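Student: Show me how the following folds:
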Amino acid sequence: MGALAGKTALVTGASRGIGRGIAERLGRDGARVAVHYGTNEKAAEETVAAIEAAGGSAFAIGVELGTPGDAERLWAEFDRHADGVDILVNNAGIGTARSFEEIGQEEYDRLFAVNAKAPFFVTRLGVDRLRDGGRVVNISSGLARTAVMPHLLAYSMTKAALDVLTRDLSKVLGPRGITVNSVAPGIIDTDNTAEFLHGTEDGQAQAAAISALGRVGTPADVADVVAFLASDDGRWVTGHWLDATGGSLT
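Tutor: Sure thing, here's the model as predicted:
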């Protein structure tokens, strides 16, 4: 019996990268996991299969976020498989954006629609399904607190907005015993960062040098932090911004 046995979790953007790592870890801890994906159904099914192969339970739900009615469609799909949720992880997001000098209004609007608006309404419409004593974890970024990559200004702004949602929503949902926290990764080795980390001669070394621990993070590094917040061990932590950058901000 895992720490999350009997719980149901929804992880958005769980078909790959950090989201997949989180989904697999929550599944290993005993939660039944809703693996949300936007367009890559095959990758989501692979995540489900990996969870099941490890002895867990999961199902995939496909809804493209950042489009009109996205939150309503997501929960309608979820309701076909489960009758409530205990853990909501808002992980899905657009990981890059053009610089301040280059970004246009359409890209800016899309960025905020996926990274800030979707988590807000997925959470708002999910509140009635979220059981008392539940957990909301928002995946932020170390860039919300540092200007080390100013070319990602608009992206960083979306994560700062998500952090305000975390802070204030913790007060709104606190009376129900629901905790709300942000987890802020640094540079993580995923397909989003593959071009920089592996496509350049010294990308890996540059990224590792940013961390106080001297290496690049993995999805498991972030997933383990989320698992703590999702468990009973994290019951007294709420409204918190948790630095999971490997000391990149020190």
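Student: hey, let's count contacts and neighbours off CA atoms from now on
Tutor: Noted.
Student: Name all residues that make contact with the closest residue to residue 189 other than its chain neighbours.
Tutor: Distances taken as Cα to Cα, 6 or more residues apart in numbering put residue 218 closest to residue 189, at 5.4 Å, once the chain neighbours are dropped. Under the criterion of Cα atoms under 8 Å, 6 or more residues apart in numbering, the contact partners of residue 218 comprise 18, 188-190.
Student: Now the second one, please; I'll put the structures next to each other:
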Amino acid sequence: MSSERAAEQKTALVFGGSRGIGAAAALRLAKDGFTVALTYVSQPDKAEKVVAEIEALGGHALDIQADSADPGAIRAAVVRTVERFGPIDAVVVNAGIIRVGGIETFKLEDLDRMLAVNVRGVYLSIQAAVPHMRDSGRVITVGSNTAVRSSNSGTCVYAMTKAAVATMVKGIALDLAPRRITVNNIQPGPIETDMTAAMIPRLTEMVPLHRVGQPAEIAALVSYLVSEEAGYMTGASLTIDGGFVL
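Tutor: Now for the predicted structure:
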């Protein structure tokens, strides 16, 4: 990419951008004029599909295999993005996993994996990207409304990791405020994705609006948070869950 184009082009990096909320965010950012790099772990076909959809819109995209539990892979994803598209304007950290189980049976390896991806991976993704970000950039994490209230037995560890992200965002927002880089956290409730497909009827009954959310609705909030209009919001956690935790 030429230096002239790099100066003009807005670039976004979406960690966990091959499906669900992450894919919707990548597509929305492309529609908003961003060149998009996105990471995936194990399903290259899904990542390639998102890239193809962005290119069909006339945009530019790059898919990168990177496990967010691997610090080296996180750093390499940032380097590849910058080498291909230039400085980063927005980072969306959507990569996350869920394991359920009560405290009496929860496996140590599951605990370690969730902390590695959902907490350490979020922190390291931001830490790796920040040196390559323009001033006045945007950092967005995708957490969960379980950070506010865990409604189901067996979700303690998942809720703990998402609560950690909500607190993390506040501190990083202060660290990056001198550069006018905003840092905000989106906390979705039940969203219709391949992970929730089998639970849609039950989840619908639990949501006051009597429906689950769509990935595009979360992507719309991402779009707002990366816009100039959101420049005065930082350190916030925004819950979007149909009234689930009211």
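Student: Just tell me what residue 18 of structure 2 corresponds to in structure 1.
Tutor: In structure 1, residue 18 of structure 2 lines up with residue 15, judged by TM-score structural alignment.
Student: nope, residue 130 of structure 2 is what I was after
Tutor: Using TM-score structural alignment, residue 130 of structure 2 sits opposite residue 127 in structure 1.
Student: tell me the strands in structure 1, going along the chain?
Tutor: With strands called from DSSP state E, structure 1 shows them at 8-11, 32-37, 57-62, 85-90, 130-139, 179-185, 241-244.
Student: re the thing from before, looking at the contacts of residue 218 of structure 1, which one is closest to residue 243 of structure 1?
Tutor: Closest approach to residue 243 of structure 1 among these (Cα to Cα): residue 188, at 13.2 Å.
Student: What's the match for that closest one in structure 2?
Tutor: With TM-score structural alignment as the criterion, residue 188 of structure 1 matches residue 191.
Student: Its match contacts residue 217, correct?
Tutor: No: Residue 191 of structure 2 is not in contact with residue 217 according to Cα atoms under 8 Å; the separation is 9.2 Å.
Student: Compare neighbour counts for those two and give me the winner.
Tutor: More neighbours surround residue 191 than the other of residue 191 of structure 2 and residue 217, with 25 against 16 (other Cα atoms under 10 Å).
Student: With residue 197 of structure 2 as the reference, measure out to the more buried one.
Tutor: Using Cα to Cα, to the nearest Å, residue 191 of structure 2 is found at 9 Å from residue 197 of structure 2.
Student: Quick one: neighbours of residue 205 of structure 2, just the number.
Tutor: Other residues close to residue 205 of structure 2 by other Cα under 10 Å number 12.
Student: any idea how far it is from residue 31 of structure 2?
Tutor: Using Cα to Cα, residue 205 of structure 2 is found at 33 Å from residue 31 of structure 2.
Student: for structure 1, what spans make up the helices?
Tutor: Using DSSP state H, the helices found in structure 1 span residues 17-28, 41-53, 70-79, 105-112, 118-126, 153-173, 194-198, 203-210, 219-230.
Student: Among the ones you listed, show me which one is buried the most.
Tutor: For those, the largest average neighbour count (mean count of other Cα atoms under 10 Å) is found in helix 17-28, namely a mean of 27.
Student: and that helix, what does it pack onto?
Tutor: Here helix 17-28 of structure 1 touches strand 8-11, strand 32-37, helix 41-53, helix 219-230, going by 3 or more Cα pairs under 8 Å, 6 or more residues apart in numbering; DSSP states H and E.
Student: what's next to it, contact-wise?
Tutor: So helix 17-28 of structure 1 is contacted by 2, 4, 9, 11-14, 32-33, 35, 47, 50-51, 54-58, 91-92, 188-192, 218-220, 222-224, 226-227 (Cα under 8 Å, 6+ apart).
Student: Which one of the strands of structure 1 lies nearest to residue 74 of structure 1?
Tutor: Nearest to residue 74 of structure 1, of the strands of structure 1 and by Cα to Cα, is strand 57-62 at 7.3 Å.
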